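1. After the sequence you'll find the predicted model.
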Amino acid sequence: MRKIYVIGIGAGDPDHLTLQAAKAIGRTDVFFLLDKGEAKESMIELRRGILKAYGKPGRRIAEGRDPDRDRTPADYEGTIADWRHRRSEVTEALIREHLLDGETGAFLVWGDPSLYDSTIAILDEILARGGTRFDYEVIPGISSVSALAAKHRIGVNRVGRPFQVTTGRRLAEEWPANVDDVIVMLDAQQTFGTVDAQDVDIYWGAYIGTPDEMLVSGPLAEVADEIRRVRAEARARHGWIMDTYLLRRRP
């Protein structure tokens, strides 16, 4: 039986790698990478650095092209379902071609595989089709949520009070009910700018754990424009951006 690891590698700092993840990388024969184009080459290079540090001699890399998708679709859920299906076909082809019987493969996943990542769902879809057999194991990683809180030296939650992790798309619809601490991911539209900024603080971070890390915090009304400016400059410079933020209502 072939085995696949789904390994959380943290938000960008190679030191975020857990001992469990490092050991799994050292046991892996084939690493699967989906290329997102030239703009994401630096993300691929960070993964290659991890493989150089922890991978075993003779390890192999199998690369495929990540399918394109509409970033502003009218039917969001349908578009994502179609993209995941096409991604599963690319992934299955890589596994069938490059992972031999008795070998171990791995996907290196940014942050934690259980938080806004599609790899687990894609592997389940491949197994459900029944044409390719393997076993897989998920190894947790440090999420961008944890890294953001650590960098700002804050707790994600406050005593006896809930918090919610959501997306920019959902925040644009409404602030979650009965929650004063909202962590926002996948927000290409900078939805914090649509929030009623009265009595709200923001803790924002981009490229967390990398040499390009940027952090901004303070009252939302005072720092929103600064975040927009540095975010736009960074995205133009790198061609991509990964950012996360916490919105916190004051008592």
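-> Happy to help now that I have it.
2. Could you use CA atoms for every contact and neighbour count after this?
-> OK.
3. Just the strands from this protein, written as ranges.
-> With DSSP state E, the ranges of strands along the chain come out as 3-8, 30-35, 60-65, 104-109, 135-139, 163-167, 181-185, 200-206, 214-219, 243-249.
4. residues in contact with stretch 34-52?
-> Outside stretch 34-52, the residues that touch it by Cα atoms under 8 Å, 6 or more residues apart in numbering are 12, 14, 25, 33, 63-66, 108, 238-240.
5. Identify each buried residue in it, please.
-> For stretch 34-52, the neighbour count (16 or more other Cα atoms under 10 Å) marks 34-35, 47, 50-51 as buried.
6. Repeat that for stretch 15-32.
-> Using 16+ other Cα under 10 Å as the test for burial, stretch 15-32 gives 16-18, 21-22, 24-32.
7. Over to that stretch now: how far is its first residue from its last?
-> End-to-end distance for stretch 15-32: 21 Å, by Cα to Cα, to the nearest Å.
8. center of the chain - which residue?
-> Central residue of the chain (Cα atoms, centre = their mean): Trp110, 4.5 Å from the mean position.
9. for comparison:
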Amino acid sequence: MKRLLVIGIGAGDPDHLTLQAAKAIAATDVFFIVDKGEAKHELIELRHELIKEHGRPPYRIAEARDPERDRTTPAYTDAVADWRSRRALACETLIAEELGENQTGAFLVWGDPGVYDSTLAIVEEILDRGNVSFDYEVIPGISAVAALTARHRTSLTQVGRPVHLTTGRRLAEDGPTADDTVVMLDAHSSYIGLDDYTIYWGAYLGTSDELLVSGPVTEVGDRIRELRASARTRKGWIMDTYLLRRTPRPRQD
């Protein structure tokens, strides 16, 4: 039986790698890398560095090109489903052709595999098609959410109060649904106008390009929007996350 590891490697700092993840990398025969192109080549380089440091030769690296995804269509869910299926086919080919029986293969996943990442859904889709069989295990990683709150030295939760994890698209549609809301994948600065909130924002967390801003939305919202646009233009990509926390109202005695 082929064995597959889905390994969370953290938000960007090589030191985010857990001992469990380092041991999993050392146990891997074939590493599968899906290349997202020149703009995001830094993400591939970090994976190569982690493999070189923690992998045990003889290992192999097998790469596939990530399918193009339509990011302009209003049919967002359908576009993601189509892209995910095409990516699953590419990953299925890698597993079928590059991983031998009784060997261990691995995908190194940015952050944590369970937080807004498609790898687990892709693995299940491959198994459901039945063209290749394998057993798999998930190794958790330090998520961007954990890295964000640590860098801002703030707690993710408050006593007895819920936290909502969502996307920028849903925040724009629904607004905040809790006093504490973590937002990922927000390309349109959906926090603008939420004047009752304090924002803790971070981009490229754990890397040398890390950006951090915090404060009332009314004071720092425009600055974050400008920083984000400038950084994305400079690097060609951006990964950012933020926590919105409702500002306590002054007590009226």
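-> Cool, the structure landed. Since we're looking at a predicted model, the values are computed, not measured.
10. nearest to Tyr207 of the first structure, of the contacts of stretch 34-52 of the first structure?
-> The shortest approach to Tyr207 of the first structure among the contacts of stretch 34-52 of the first structure belongs to Gly12, at 7.1 Å (Cα to Cα).
11. wait, doesn't the closest one sit right on Asp212?
-> No: under the criterion of Cα atoms under 8 Å, Gly12 of the first structure is not in contact with Asp212, lying 10.0 Å apart.
12. In terms of packing, which of those two has more residues around it?
-> Gly12 (24 against 11; other Cα atoms under 10 Å).
13. Pull the contacting residues for the more buried one.
-> Contacts for Gly12 of the first structure (Cα under 8 Å, 6+ apart) come out as 46, 110-111, 207-210.
14. Equivalent analysis for Pro219 of the first structure, please.
-> Residues near Pro219 of the first structure by Cα under 8 Å, 6+ apart: 197, 199-202.
15. Dump the residues you listed into JSON lines; add neighbour count and distance to Leu94 of the first structure as well.
-> Putting the contacts of Pro219 of the first structure into JSON lines (neighbours: other Cα atoms under 10 Å; distance: Cα to Cα, whole Å) gives the following:
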{"residue": "Ala197", "neighbour count": "17", "distance to Leu94 of the first structure": "47"}
{"residue": "Asp199", "neighbour count": "12", "distance to Leu94 of the first structure": "50"}
{"residue": "Val200", "neighbour count": "19", "distance to Leu94 of the first structure": "46"}
{"residue": "Asp201", "neighbour count": "21", "distance to Leu94 of the first structure": "45"}
{"residue": "Ile202", "neighbour count": "25", "distance to Leu94 of the first structure": "41"}
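16. and which of those residues is nearest to Leu148 of the first structure?
-> Of all the contacts of Pro219 of the first structure, Leu148 of the first structure sits closest to Ile202, with 11.5 Å by Cα to Cα.
17. Okay, the aligned residue in the second structure for that closest one and Gly215 of the second structure: tell me how far apart.
-> Counting by TM-score structural alignment, Ile202 of the first structure lines up with Ile199 in the second structure. Distance, Ile199 of the second structure to Gly215 of the second structure, by Cα to Cα: 6 Å.
18. just Arg86 of the second structure next, same as before
-> With distances taken as Cα to Cα, Arg86 of the second structure is found 41 Å from Gly215 of the second structure.
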